[in-house]
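Visitor: what shape does this take:
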Amino acid sequence: MTSFNTTPYNFIKLDELYCQPLEIDWIIEDIMPSNSVGMIYGPSGSGKSHVILSMAAMIANGRDWFDKETEQGNVLVMAGEGLPGLSRRLLAIEKEHNLAIDQQKLHVSSRAIGLDTDNGYKQVLQAIEELETPPKVIFIDTLSRHLMESGENSNDDMARFINKLEDIRLMYGCTIILVHHTGKSTNQGARGASALKANVDFSFEVSGQNKKCRFSCDKMKDADDAIPSKYFEIKAVDLGLISSKGKPITGACVVGSTTPISLKIIKQSKEDIALACFTTDKKEWQRAYVQTCTDPISDESKGKQYREARKNLISDGKVLENEDGSYSLTEAA
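Guide: Predicted structure coming up:
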């Protein structure tokens, strides 16, 4: 595969500037501009991954995404979750929407990687170069699972990370979308450094509860951001398969809903908070929990909460403690 050359840094005259197309080229009409960097964020369990997988499938097939036209192209999903869970979700999309996803135009990573590291960045570029077709869209799900050396709360680190994404964007002329979590309060937008939201071209929030969610725009740099919200339900889909124990195998996907939903602010459990700020390292995970938890208690008490939450998540089969002392999320998370 031949990639686009990285655009050199120079200055151009106004006549060259005015030759640039004024009309926005959309990958998803009014939602996802081409050749850009964006973000989709929301609390843990709100339906973010379901939303981006539905986008990925429709872009790969060139089909409308909930009444919005798409431009067909190669889609990459840099996944931080287990592959069996992704498989069930994609099969659910196929069955629910009566389509066969174009297997030549949708690719999923085998694991998460530290995209912020030099080695991780090189490995990602090498993997992209091995594809027959350059990517049109790259989803990074989630941001935290693809950071190894950078701090989400550091403006310097996040600015450097966005610059890496911009380099990839320029190389392939693609759109890159970060999937991210909300901050300490769901009313305060995406968590972490302000440089993150400031440096993306567009962002959408996914908010929801009880298998219902709202998809709403809060930034569109070069177009109208007064986009009507979309409403979805997360639907369980029988895949028509039977497990080794004789039980039906199901997946899930988002389906459109015409009825706006009332989203109440609810108090997150300590387990929800722990999942939202999960990192593989025990100390980093506790530090992230203490920073994220907004309960009016001491940091020591928050640390105790974290340890209780970690124990419960392991007991519930949502987190796995590895032999080297690190942790991994399971499909149940």
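Visitor: only C-alpha atoms for contact and neighbour calcs from this point on.
Guide: Will do.
Visitor: tell me who's in contact with residue 49.
Guide: For residue 49, the contacting residues are 141, 179, by CA atoms under 8 Å, 6 or more residues apart in numbering.
Visitor: just checking, it is part of a strand?
Guide: No - with DSSP: H, G, I helix; E, B strand; the rest coil as the criterion, residue 49 is assigned helix and is not in a strand.
Visitor: ok, residue 187 - how many residues close by?
Guide: By the criterion of other CA atoms under 10 Å, residue 187 has 9 neighbours.
Visitor: distance-wise, check it relative to residue 41.
Guide: 12 Å (CA to CA, to the nearest Å).
Visitor: so what touches the helix or strand containing residue 207?
Guide: Element membership for residue 207 (DSSP states H and E) is strand 202-209. Under the criterion CA under 8 Å, 6+ apart, residues 32, 37-43, 45-48, 189, 197, 213-221, 263 lie in contact with strand 202-209.
Visitor: what segments of the stretch 51-200 of the chain are helices?
Guide: 83-97, 118-129, 155-172, 194-198 (DSSP state H, counting those that start in this stretch).
Visitor: which one of these lies closest to residue 18?
Guide: Checking these against residue 18 by CA to CA gives helix 155-172 as the closest, at 19.9 Å.
Visitor: now for the helices of the stretch 51-200 of the chain, which one comes closest to residue 284?
Guide: The closest of these to residue 284 is helix 155-172. By CA to CA, the value is 16.2 Å.
Visitor: which parts of that closest one are buried?
Guide: 155, 157-162, 164-166, 168-172 (16 or more other CA atoms under 10 Å).
Visitor: most widely separated two among those residues?
Guide: Farthest pair in the buried residues of helix 155-172, by CA to CA: 155 and 172, 25.9 Å.
Visitor: let me see the contact set for residue 40.
Guide: 48, 177, 178, 179, 180, 203, 204, 205, 206.
Visitor: so of those, which two are at opposite extremes in space?
Guide: 177 and 206 (13.8 Å).
Visitor: residues shared between the contacts of residue 187 and residue 41?
Guide: In contact with both residue 187 and residue 41: no residue, using CA under 8 Å, 6+ apart.
Visitor: picking up where we left off before, kindly present the helices of the stretch 51-200 of the chain as a markdown table, with separate columns for distance to residue 60.
Guide: As requested, the helices of the stretch 51-200 of the chain are exported to a markdown table (distance: least, CA to CA, whole Å):
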| stretch | distance to residue 60 |
| --- | --- |
| helix 83-97 | 12 |
| helix 118-129 | 16 |
| helix 155-172 | 17 |
| helix 194-198 | 27 |
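Visitor: contacting residues for residue 124?
Guide: Contacts for residue 124 (CA under 8 Å, 6+ apart) come out as residue 115.
Visitor: what about the strands in this protein?
Guide: 26-28, 32-33, 37-42, 75-79, 106-108, 137-141, 175-181, 202-209, 212-220, 230-242, 248-257, 319-321, 327-329 (DSSP state E).
Visitor: residue nearest the centroid of this structure?
Guide: Closest to where the C-alpha atoms of the chain average out (CA atoms, centre = their mean) is residue 179, at 2.2 Å.
Visitor: to check against the first, give me the structure of this:
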Amino acid sequence: MLNINQLPTAAGLYFVPIPPIGGKPTKAPRAKGWNLPQSAQNPGGYSQEPNTSGNLGLYHGASNTLALDVDDLAEAERVFDETTGIDLEDWLNDFERLEIRSPKANRGKLLFKLPEGFKNARLQQLRGPNGVIFELRCGNCQDVVFGQHPDGGSYELIGNLAKIPEAPAVLLDMLRHWDEWKPCFNTALGESEPPRIAHTKSQEGEQLPGRRDPIREFNQSVSVSEILTRNGYKPKGRDRFIRPGSESKAPGAVIMRNCSDGIERVYSHGGDILNDSFAHDAFDCYRLLECGGDFNKALSWSPEISRHNQRLFAQERAKNAPPPPQSHDEGKQQAEPRTKPEWQPFPIVPANELTAKPIKIDWLLNGLIERASLNLLFGEPGAGKSLFALDWAFCMAAGLEWHDHKTKPVDVIVVAGEGFSGMARRLKALESKYQMKSPERLFISQRPANLIDGVNAQWVADTIKATCQNPGLVIVDTLHRNMDGDENSSQDIGRFVANLDGFFKPLGAATLVVHHSGHGDKQRSRGSSSIRAAMDAEFSATKDDASITLSCRKSKDFEAFKPMQFKLKPVELDWLDDEGEPMTSVCLAHDGEAKTTTQKRRLSARDDAILSSLSEAIAQHGVTPSGEIQSKFAPPNGQKWAEQKVVNISHWREFAYRCMAVDEKPGEEKLDTKKKAFQRCRNKLFDNKFTIEFGDYAWRIFEVK
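Guide: Sure thing, here's the model as predicted:
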């Protein structure tokens, strides 16, 4: 136990003597003036050199310290976990903590140093149904650091008073803004009155059979957390959020998952627009935070749902419309009773009607792009994907053949999200390639469009409809620059694709989306796999040194063309730069069918070392392959099996582990790391045709020079 003479006298700390009362220890000083400096006239005041036979208290006001005094550890842990995400056990077990340990169970007290000049030092207390849960003790109060507890046992000081930890920011926020944090604590304790559920306005035609409810569908497709996050709320603790611009950092927005109707809602007691004493569902958050409170604007979040309901309203109005006024002559005759339209069945047809006559594919670019189809063209940077898209657009708008592929003359719109500065030069290069001016039916946007948003997609579609007599192709270049969403989210991609189908397909136009290839796999597009699943056709542009290969990766209803090879052809334009030199650009020059290559994927240093270790293992432990291997596999590279050895994979693993360096880790963990790395490399070498494996044996394939 700490001896009173060991207390630091040069750490800027001030102590209060707390003599016993009636021979019994106490926690509170009784002397008048205890919170004033010690002097001859005030012997019971605080000082830096304590001298007492009783308990000793640390005076926070003069010492500029803070005590987090936990009276109910279990409840305090729950409150801190829910409101801050902090585990108090971590603080209470920190090796650098300064703790005053009470002999009473389920308690804890941590000491911290306040910043110099801190102006909100005062006692704050959180009470629950069973008493005090915790206190923030600072300012004009003290805590016993040496002595005996009134109920028996000694106080134990754990840590070094000369090295008091700085107060965590969250405790400072609580002290500065206790009135804003208090409601957060109360909701965590379940002491607040359940908030009222925000009233939902009635919608036009709610009772119509077959009507889709945009509020219900919004709540099913978008979470409250998603709306809050994209509007600047920061998650904190458990199901809680800090409003944008909050000075207190109090997580005043609380997610409610146990509403009686099963709908998730948020209740806010912060200073935001949601703080109106009501709990709001995701749709209502969207209305308030993104639509300025406009109910009708929020209802229009899905153009597809809006069009569906509008058709129902129109049909209902037609049923109930009054008959046209009769002329005088007509009135002489008995008016025929007005009848309601007959019931119309859902449209289905026999399959043999579909096959009774041929339905030709309406090609816009023969063998590649069909009218009203949805297509994807992806490639890595520099692979020419935008050049292909613009070349196709130029030829379709002009009615030119594209390398023996016929086109249908249509209006083409390029929604350009990037490369505005180079667009004019690329068009000039195409004018040079085809020896004609850019076609009048080709249109280029001057800005990107956020096509995940129905209002923006409608704007683009309306502009196309007003500008083009025969819209045939809309090129979205690129997906990333024309979608304010997460391309890895199947939900965001679903909304993006739904808008392309819902707004561009009714125009009779096909859509071509230009996209980037995957970060780790250049043979697929980047992001969610739902992108590819939604496409009618998918094309890739890949670069290999000076050659670019165009391939068809997916063709839903037609035979894929053979890969085509191109080269970038520099074009000198008839424009001059500031120095009087001709400007240049590039176009694609067809170089026939793509040529097969024996070049394999480049290996990393580790992969190459593990591949070399296979050769070493074969050299030392290689065996003649079994008859089964010889019957199933041709000998590599034109050799005879007598010249080719195989090796048991266990020997290969042994040699591979020798050349693998991993971070310093315990033995078993290091072995597990090597095992996983070896398996990843085996898969890569096999997939890229550097090795062959059969059963327990492996062997190499060497490139033919």
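Visitor: quick one on the thing from earlier: of the contacts of strand 202-209 of structure 1, buried ones?
Guide: Buried, going by 16+ other CA under 10 Å: 32, 37-43, 45-48, 189, 197, 213-217, 219-220, out of the contacts of strand 202-209 of structure 1.
Visitor: how far does the strand holding residue 207 of structure 1 sit from its chain's centre?
Guide: Relative to the centre of its chain, strand 202-209 of structure 1 is centred 11 Å away, using CA atoms, centre = their mean, to the nearest Å.
Visitor: mind reading off the mean deviation between it and structure 2?
Guide: For strand 202-209 of structure 1, the mean deviation from structure 2 after alignment is 0.9 Å (mean CA distance after the TM-score superposition for structure 1).
Visitor: contacting residues for the residue lying closest to residue 328 of structure 1 once chain neighbours are set aside?
Guide: Distance criterion CA to CA, 6 or more residues apart in numbering; nearest residue to residue 328 of structure 1, sequence neighbours excluded, is residue 320 at 5.1 Å. Residue 320 of structure 1 makes contact with 314, 327, 328, 329, 330, according to CA under 8 Å, 6+ apart.
Visitor: what about the aligned partner of residue 173 of structure 1 in structure 2, how many residues close to it?
Guide: Counting by TM-score structural alignment, residue 173 of structure 1 corresponds to residue 508 in structure 2. Here the number of neighbours of residue 508 of structure 2 (other CA under 10 Å) works out to 15.
Visitor: next one: residue 205 of structure 1
Guide: Count around residue 205 of structure 1 with other CA under 10 Å applied: 27.
Visitor: same thing with residue 282 of structure 1?
Guide: Neighbours of residue 282 of structure 1 (other CA under 10 Å): 16.
Visitor: same thing with residue 583 of structure 2?
Guide: 14.
Visitor: identify the residue of structure 1 aligned to it.
Guide: Per TM-score structural alignment, residue 583 of structure 2 is aligned with residue 249.
Visitor: wait, what's in contact with that match?
Guide: Contacts of residue 249 of structure 1 by CA under 8 Å, 6+ apart are 238, 239, 240, 241, 242, 243.
Visitor: which parts of the lengthiest helix in structure 2 are buried?
Guide: Ranked by residue count under DSSP state H, the longest helix found in structure 2 is helix 667-687. By neighbour count on 16+ other CA under 10 Å, the buried set for helix 667-687 of structure 2 is 673, 674, 677, 678, 681, 682, 684, 685.
Visitor: list the contacts of it.
Guide: 607, 610-611, 653, 656-657, 660, 662-664, 691-693.
Visitor: list buried residues within these.
Guide: By neighbour count, with 16+ other CA under 10 Å, those hold 607, 610, 611, 653, 656, 657, 691, 692, 693 as buried.
Visitor: most widely separated two among these?
Guide: Largest pairwise distance in these, by CA to CA, is 19.6 Å, between 657 and 692.
Visitor: that older thread, wait, which of the helices of the stretch 51-200 of structure 1 is closest to residue 14 of structure 1?
Guide: helix 155-172 (21.2 Å).
Visitor: average offset of that closest one relative to structure 2?
Guide: Mean deviation of helix 155-172 of structure 1 relative to structure 2 after superposition (mean CA distance after the TM-score superposition for structure 1): 1.6 Å.
Visitor: what packs against that helix?
Guide: Helices and strands touching helix 155-172 of structure 1, by 3 or more CA pairs under 8 Å, 6 or more residues apart in numbering; DSSP states H and E, are strand 37-42, strand 175-181, helix 194-198.
Visitor: orientation of the second one relative to helix 48-61 in degrees?
Guide: What that stands for is strand 175-181 of structure 1. 160 degrees (axes from the mean of the first three to the mean of the last three CA atoms, to 10 degrees).
Visitor: tell me the mean distance between strand 175-181 of structure 1 and structure 2 once they are aligned.
Guide: Mean for strand 175-181 of structure 1 is 0.5 Å (mean CA distance after the TM-score superposition for structure 1).
Visitor: next one: the first one
Guide: Following superposition, strand 37-42 of structure 1 is found to deviate from structure 2 by 0.5 Å on average (mean CA distance after the TM-score superposition for structure 1).
Visitor: about what we covered before: so where is the longest helix of structure 2 in structure 1?
Guide: Under TM-score structural alignment, there's no match for helix 667-687 of structure 2.
Visitor: what's downstream of that helix, the next helix or strand?
Guide: strand 691-694.
Visitor: the helix or strand that that following strand is followed by corresponds to what range in structure 1?
Guide: Next helix or strand after strand 691-694 of structure 2 toward the C-terminus (DSSP H and E): strand 697-700. Using TM-score structural alignment, strand 697-700 of structure 2 lines up with nothing in structure 1.
Visitor: which strands or helices does strand 697-700 of structure 2 pack on?
Guide: Going by 3+ CA pairs under 8 Å, 6+ apart, strand 697-700 of structure 2 lies up against helix 605-621, strand 647-648, strand 691-694.
Visitor: so which of those is nearest residue 350 of structure 2?
Guide: That would be strand 691-694 among those, by CA to CA, at 50.8 Å.
Visitor: what's the nearest residue to residue 193 of structure 1 if we skip its chain neighbours?
Guide: residue 153 (4.3 Å).
Visitor: burial check on the aligned residue in structure 2 for that neighbour, number of neighbours?
Guide: Here residue 153 of structure 1 is matched to residue 488 in structure 2, going by TM-score structural alignment. Residue 488 of structure 2: 14 surrounding residues under other CA under 10 Å.
Visitor: in structure 1, what stretch matches the helix or strand harbouring residue 16 of structure 2?
Guide: Here residue 16 of structure 2 sits within strand 15-18, counting by DSSP H and E. Under TM-score structural alignment, strand 15-18 of structure 2 has no counterpart anywhere in structure 1.
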